[in-house]
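Chemist: can't give you the sequence, but here's the structure:
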């Protein structure tokens, strides 16, 4: 499954994964969760770890999927002989469907 949102923390001082935080980052709907369509421009991904993108912006650190990370996950799913993929919260995608298109075109 692919989340069309990211998970974020605040009070972060390092770029790389594995640091400390003081709590969840502010989100549109609840703390620590933000839509991909917002994160794409407000905190663009700067790296990947374990097949998921991450970004450090100010004192916030976010992890989320991008079209590129989704392509990698779909390649893995095909190689495993899996029959499909799912996603949740369609409203987190961009208006032109970047994430759903990455699933569709790579599965």
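Modeler: Everything's here; your move. This one's a predicted model, so the numbers in the text were calculated from it and none came from an experiment.
Chemist: going by C-alpha atoms from here, please, whenever you check contacts or count neighbours.
Modeler: OK.
Chemist: from residue 91, how far out is residue 26?
Modeler: Look at residue 26 and residue 91: by C-alpha to C-alpha, to the nearest Å, they are 18 Å apart.
Chemist: nope, residue 102 is what I meant
Modeler: 15 Å.
Chemist: who has more neighbours, the two?
Modeler: Applying other C-alpha atoms under 10 Å to residue 102 and residue 91 shows that residue 102 carries more neighbours, namely 19 against 13.
Chemist: comparison target, given below:
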């Protein structure tokens, strides 16, 4: 995520990384889904603009699209880098598992 952003669409400028829970510019999906809900999609990834901050992140819908791509390409599967940023009920990992069925 970025801060000091003045436009909601991708391609703008920023003054620096947005504040994150653990590291600047990085935030968990479970936080962003309510703090700064997605307002659009570009390149298969959701983005959001809230209070001068611009974030890009995966949602269950964008993950579903990526799993469709993986299946259509005949890929052997997908992986999740780290799951602690997912919701308590596993929205993202569930989208991945359902998308690979």
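Modeler: Cool, got the structure. It should be emphasised that the depicted structure is a prediction, and the values quoted were computed from it without experimental measurement.
Chemist: TM-score for these two?
Modeler: The TM-score (TM-score structural alignment, normalised by the length of the second structure) is 0.98; 100 aligned residues with a C-alpha RMSD of 0.4 Å.
Chemist: and the next helix or strand past the longest helix belonging to the second structure?
Modeler: Criterion DSSP state H: the longest helix present in the second structure is helix 60-72. Next along the chain after helix 60-72 of the second structure, taking DSSP states H and E as the criterion, comes helix 91-99.
Chemist: whereabouts in the first structure does that following helix align?
Modeler: Mapped onto the first structure using TM-score structural alignment, helix 91-99 of the second structure spans residues 98-106.
Chemist: residue 30 of the second structure -> the first structure?
Modeler: Per TM-score structural alignment, residue 30 of the second structure is aligned with residue 37.
Chemist: can you tell me which helix or strand its match belongs to?
Modeler: Counting by DSSP H and E, residue 37 of the first structure is found in helix 36-42.
Chemist: from residue 88 of the first structure, how far off is the spatially most central residue of the first structure?
Modeler: In the first structure, the C-alpha nearest the mean C-alpha coordinate belongs to residue 64, at 1.4 Å (C-alpha atoms, centre = their mean). Noted for residue 64 of the first structure: a distance of 13 Å to residue 88 of the first structure, by C-alpha to C-alpha.
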